[in-house]
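# prediction below, plus the sequence it came from.
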Amino acid sequence: MTSQAFRLQFRWETFNHDLLASVVVFLVALPLCMGIAVASGAPPATGIITGIVGGLVAGALAGCPLQVSGPAAGLTVIVYEIIHEQGMERLALIIVLAGIIQMNWAWLQLGQWFRAVSPAVVHGMLAGIGVLICASQFHIMIDDLPKGSGLENLATLPSAIWKGLVQDDSAPMNHHLAARIGVLTIVGIVMWNLYAPRTLKALPSVLIGVSLATVTTALLGLDIAHIKVRDNLLTIINPPTLDSMRHLLDPAILGEALALALIASVETLLSATAVDQLHHGPRTRYNRELFAQGTGNLLCGFLGVLPMTGVIVRSAANVEAGARSRASAMMHGGWLLLFVSFLPFILRLIPTASLGAVLVFTGYKLMNVEVVRELRRHGSSEVLIYAATLGTIVVTNLLTGVLVGVGLALAKLLYTTQNLDASLERDPSTGRLMLNLQGIATFVSLPRLATALEAVPPSTDLEVRFSSLRHIDHACLQLLESWAKLHTASGGRVDLDWDKLNGLSYHARKDVRAATGWRKWIY
């Protein structure tokens, strides 16, 4: 076989795998795109258009070839708040800015830095989002309207459950019927995950649950709300107007765009890291992936639809279905485009309660209470960071919660890595005074070192022991040197190996690496 024939055969085999995987991803993405749009307070078709852009544009440019992009549950909270407070037109402007910010971050080579987030913060963020999604979408699942805030949604859950359990002839909506269809959807998803025949396992459980609910609703002729989708997708497109562009430099708009870009980037690149662990193909190029997401969001903003991120549920389905290249993600976008262009009437058969139930189930999975056990293994402080992030998101908003979590994680890092134990004691055999230094001596721990030195009586002999000291910075070195001069001038004596102590500083180690050629090796 010639090399050209081999390449053609390889490409054909790859295409076969990607084609089958793209169909599976399309079937997973279709209900999720619509459900996330409904949860965000936007028309269902806006979620589908975002999925199309995520497949055709972000998929073509992606730095993580097997990652699938589209509307994400992790952004529903912040998007819902923007739409509720400022409207779809302002959202479009914010998404345009967020896309530009992401592209600039990629140009500045900041892709890898978005992975440097404490797992406790990430899990707390996802859990907080999960709580808010469950609380808001439970109201959708019974054909009711979500309330104005996350706390209101949580507080009104008991009354929502009562509406779903009890038939009320005086109510204009059949909440109890919608609730049963929602429960049927969740039961269908769970049962398919547990008992699906191996030969049919490739069919996504979300599709099975929604299909079961749709068929049941149609056969019984239930009078509940259905998805509203226009025949012409072009009528959904609502780009920002020239008049709205004058708000580009509005501090409030810039703040919302920065928050959206930050959260979308973190979710995307953490998802890409997870995708790398699922296969043995090419590894993620993080800056390229960040640029692809920025380009996709820029286009989504100009189209007036929802923002996108890389999403782990659809990406995992893509890998499990046997995808080999970026062609799978791109083709899934093509299937979405064909479906909504030629078969929109099928979407109008889907009950809104069923999509609400899909998001309730998704929110429950995002909460993932089992992760608390894993965090506890690394210390109670990790659980505290997780709980603080989760609680702040629920009580205030997503950005504040993430900032609180990151702040606590940095405080913990500062406490654990900048600790210095400076203790004075006398050697029982010689009677000499000793200063024992252990840990890391930096400017943060300088007051502790200064306190220990001030406790040394004048005109005494002091032996400084630092065999357990791992690092010392310039500030602490300077303090020791100036104190030693003053102590010696007052008639005292300091026994200290200055050369060895200086060797623990960063610059000394840097010089050693340069001299041994280590710097050249690492680069």
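Nice, I can see it. Owing to the predicted nature of the structure, the values given are computational and were not obtained by experimental measurement.

# from now on I want contacts and neighbour counts done on CA atoms only, so please keep to that.
Fine.

# would you agree A422 falls within a strand?
Yes: the assignment for A422 is a strand, going by DSSP: H, G, I helix; E, B strand; the rest coil.

# and E463, what element?
strand 461-472 (DSSP states H and E).

# what is the subsequent helix or strand relative to that strand?
Remark: after strand 461-472, the chain's next helix or strand is helix 474-489, criterion DSSP H and E.

# just the helices in the stretch 401-523 of the chain please.
446-454, 474-489, 498-502, 506-516, 518-522 (DSSP state H, counting those that start in this stretch).

# mind checking how far the strand holding E463 is from the chain centre?
Its chain's C-alpha centre and that of strand 461-472 lie 43 Å apart, by C-alpha atoms, centre = their mean, to the nearest Å.

# pull out the buried residues from it.
Buried residues in strand 461-472, counted by 16 or more other C-alpha atoms under 10 Å: D461, L462, E463, R465, F466, L469, H471, I472.

# might you report the residue contacts of the fourth one?
Just to be clear, that refers to R465. M434, L435, N436, L437, L496 (C-alpha atoms under 8 Å, 6 or more residues apart in numbering).

# can you put these in a markdown table and add neighbour count and distance to L453?
As requested, the contacts of R465 are exported to a markdown table (neighbours: other C-alpha atoms under 10 Å; distance: C-alpha to C-alpha, whole Å):
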| residue | neighbour count | distance to L453 |
| --- | --- | --- |
| M434 | 19 | 11 |
| L435 | 20 | 8 |
| N436 | 18 | 11 |
| L437 | 20 | 11 |
| L496 | 14 | 14 |
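
# next up, a structure to set beside the first:
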Amino acid sequence: MNRARKSHAGEHTTAGPPPKPGLLGVLRHDVPASLVVFLVAIPLSLGFAAASGAPLMAGLVSAAVGGIVAGALGGAPMQVSGPAAGMVLITTSLIAEYGWAATAMITVGAGLFQLACGLTGVARVALSLSPAVVHGLLAGIGVTIALSQLVVALGGEAGATAEENVLMLFAPVDLESLAVGAVAVAVMLLWPLVPRASFAPAPLVAVAAATGVGAGLDVARVELPGIEGLVAPEMPSGPITGIAFAVVTVAVVASVETLLSAVAVDKLHDGPRADLDRELVAQGVANAVAGAVGGLPVSGGIARGSTNVAAGAVTRMSAVLHGVWIGVFALALGSVLELVPLAALSGVLLVVGLRLVSPERMRVLWRHGEFTAYAVTVVGVVGLGLVQGVLLGVAAAVLRSVYRLAHCSVRVDEAGGEGCRVVIRGSLVFLGAGRMVRELRGVPLRRHVVLELHIDFLDHGAYEAIEDWRAGYQRLGGSVEVLEVHDTWFSKATKGMPALRKAPVAPSARWFAPWSYWQQRRDAAGEVVVPRQRDEVDPMILGMHEFERFAAPLVRPFLAELAERGQRPGQLFITCADSRVVPNMITTSGPGDLFCVRNIGNLVPVDGDDSVAAAVEYAVRVLAVRTVVVCGHSDCGAMKALLDGTAPPGSRLRSWLRAADPSLIRFHELEGHASGSAVVERLAVANVAQQLDNLMAYPCVREAVDCGALRLVGMYFDISSARVYLVDPERGALAPVTT
């Protein structure tokens, strides 16, 4: 694809944009796909209506409305809407409490609520619900559906609660109904294993096979009253708060299921990405229409949507046409449906319900530490009801998040002698302060304690807990040094300027700051503490110790690989020995990237220095580097000495700087004599250009450049501004670094 397509569902890039099909494309792709989806939707719509206790015709009406209305207006063209498994339990409870006509009016209200939410652009808020709770909700609904439909398959009548259905499993079994249901279950499970079975959807084949088995049996069958059997919606009676809660519940669950399905279907095709707000508006209109004509609540479904994509649909016309076929079928061929045994539908729904309980999803949630919220939601939905289960799941997810926020690790390391190091990692908030203080109180008394903080947040409660412990510990004869590795949360709080927002963990100053910055001891107020003479340690030893503790575990995998395969740097980096120039830092490179040569003035003598020549030849001929960089810098002492002639006569430094005489001549030729501090900087740039010319005097370099295997690059580093520039050798000018 030449460009990325963006939507509310996120950013997505595909291999190529599908062509916009004309009438021929619709006839070739969408019409066959709509027939496949139609065949899948018929048994599911009837089954969901039967499981909800609603008129069976209501399922077909909703499927037709969902296909035509939501399909025509929706923001997810490949999604197909209709009655869904996620709404069965809610509809069942609403019918039991308010009756079917009032439930239809609640569906109208839910549609209007969805419409308002879509117009205000809050569709993405619905996706903020924890995935563990959403999948727990679907699994709980699946278990509840499976229990109720198992009762029907055994010849009984499904109860209103999971507990009632469990008790009904021990009632006498109707063997004829069991046989019909068993055939439907077997076909649902085995049909996908048949080679080239995709030409017919499993639910349709299962219902057809079970109907054939039950043709001569005395079993309960579908009773379809016809369009005249649909009821007009009526205002529900009862407390207004309960009715409002029912409306919001239907709207939220239908919206979440729709939006999750839209995002999932988006991943299956290369067409336009879903506009979630538009999809929510379309679902609201569809539910308002469905409720008004006496239908079930409507939502997008992954089963129908994935079938639509797999069948080859390319536009929204497939979803619309599927709704048209259902409407025609319900009007003209309703008598055919009355041949279907209820046990056949229950067998299909039993498998559909159990498939909502995904072991793979459980494993993923377990690995991410979210299984508790999932399990609580499932148990709550099955045992107490949908709303109660979701609320319990949300509470479990919130408690888990609070635990993670409040959890911090405290480790006490004996440093030997009189020292002790306490390492605290995580977020420090008042909820975890008690546990932290218990660990701190276990630190041996009268020691010098280094309190090392690796934290991304510190609230006032946790700060006071640490400060109180520190003050008490020092009163008992100990000393506490607070060492903040990533940020200065504690010192800011001590100075009365606390940070108020959680921040990402910043890179430690140890990775780039001088020893003098991070090796200074500071007290709790952030003031520098002058160490006692016997406490002084070689800063290099301290740096090596910090490398072993922090950097080594991070870099060890890379070094192990380099040790095994050898070095393969892509660049030879020639720069000055100045301690302020750190090649790996200014190029953001790591071990194995740069082959470095450092000397006074970043010089490449044409003759007389075997050290530089050997390094250049080794890099070009043996390592086969692709780039040679010469990097000068501001405030260069070598350039100052070259201008002023201050190198002592007869010294090795004066002898070495003779190799830079061509650079001085080049500088004067370019600009003539100049005064001021900028002279040194301009000379440093001219020196880089000259060293690039000197490199071309090396036969190995010239040959590699001529054949296109090597390029030479001039670079200049401004120390005070921490800016890197490229050097134009022809003009002796600087250019910004661009990608």
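Arrived safely. Just so it is clear, the model here is predicted, and its values are computed rather than measured.

# any idea what the TM-score is?
Overlay of the two chains. TM-score (TM-score structural alignment, normalised by the length of structure 1): 0.81; 480 aligned residues with a C-alpha RMSD of 3.4 Å.

# now the helices of the stretch 401-523 of structure 1 in JSON lines, with mean neighbour count and distance to I100 of structure 1?
Output for the helices of the stretch 401-523 of structure 1, formatted as JSON lines (neighbours: other C-alpha atoms under 10 Å; distance: least, C-alpha to C-alpha, whole Å):
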{"stretch": "helix 446-454", "mean neighbour count": "15", "distance to I100 of structure 1": "43"}
{"stretch": "helix 474-489", "mean neighbour count": "15", "distance to I100 of structure 1": "40"}
{"stretch": "helix 498-502", "mean neighbour count": "13", "distance to I100 of structure 1": "46"}
{"stretch": "helix 506-516", "mean neighbour count": "13", "distance to I100 of structure 1": "38"}
{"stretch": "helix 518-522", "mean neighbour count": "10", "distance to I100 of structure 1": "33"}
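
# and L97 of structure 1, which of these is closest to it?
Relative to L97 of structure 1, the nearest member of the helices of the stretch 401-523 of structure 1 by C-alpha to C-alpha is helix 518-522, separated by 37.3 Å.

# so M141 of structure 1 touches A353, yeah?
Yes: between M141 of structure 1 and A353 a contact is recorded at 4.0 Å, counting by C-alpha atoms under 8 Å.

# could you tell me which residues touch both of the two?
A178, A179, G182.

# now do the same contact list for the aligned partner of A110 of structure 2 in structure 1.
Counting by TM-score structural alignment, A110 of structure 2 corresponds to A98 in structure 1. Contact analysis of A98 of structure 1 by C-alpha under 8 Å, 6+ apart lists A257, L258, L260, A261, G294, N297, L298.

# of those - the most surrounded one?
Counting neighbours by other C-alpha atoms under 10 Å, N297 leads the contacts of A98 of structure 1 with 35 neighbours.

# what's the helix or strand for it?
Using DSSP H and E, N297 of structure 1 maps to helix 286-303.

# that helix packs against which elements?
helix 44-53, helix 59-61, helix 88-107, helix 251-276 (3 or more C-alpha pairs under 8 Å, 6 or more residues apart in numbering; DSSP states H and E).

# how far apart are it and its match in structure 2?
Helix 286-303 of structure 1, aligned to structure 2 and superposed, deviates on average by 2.0 Å (mean C-alpha distance after the TM-score superposition for structure 1).

# read off where that helix ends up in structure 2.
The alignment of helix 286-303 of structure 1 onto structure 2 (TM-score structural alignment) spans residues 276-293.

# and that stretch, how far out from the chain middle?
Relative to the chain's own centre, stretch 276-293 of structure 2 is displaced by 30 Å; criterion: C-alpha atoms, centre = their mean.

# swap in stretch 20-31 of structure 1?
The chain centroid and the centroid of stretch 20-31 of structure 1 are separated by 22 Å under C-alpha atoms, centre = their mean.

# now swap in stretch 212-232 of structure 1 and tell me
Worked out by C-alpha atoms, centre = their mean, stretch 212-232 of structure 1 lies 33 Å from the chain centre.

# one step back: scan the shared contacts of M141 and A353 of structure 1 and report the most crowded one.
That'd be G182 among the shared contacts of M141 and A353 of structure 1, by other C-alpha under 10 Å, with 30 neighbours.

# returning to what we had before: from the contacts of R465 of structure 1, which single one is nearest Q418 of structure 1?
Among those, L437 lies closest to Q418 of structure 1 (C-alpha to C-alpha), at 12.9 Å.

# residue in structure 2 paired with that closest one?
So, by TM-score structural alignment, L437 of structure 1 is matched to I424.

# kindly report the same for P31 of structure 1.
In structure 2, P31 of structure 1 lines up with P43, judged by TM-score structural alignment.

# how much does the helix or strand harbouring that match stray from structure 1?
Using DSSP H and E, P43 of structure 2 maps to helix 31-52. Its aligned residues in structure 1 lie a mean 0.6 Å from helix 31-52 of structure 2 after superposition (mean C-alpha distance after the TM-score superposition for structure 1).

# now do the strands in the stretch 551-700 of structure 2.
571-576, 594-599, 627-633 (DSSP state E, counting those that start in this stretch).

# CSV please, covering these and showing distance to G312 of structure 2.
Putting those into CSV (distance: least, C-alpha to C-alpha, whole Å) gives the following:
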stretch, distance to G312 of structure 2
strand 571-576, 51
strand 594-599, 52
strand 627-633, 51
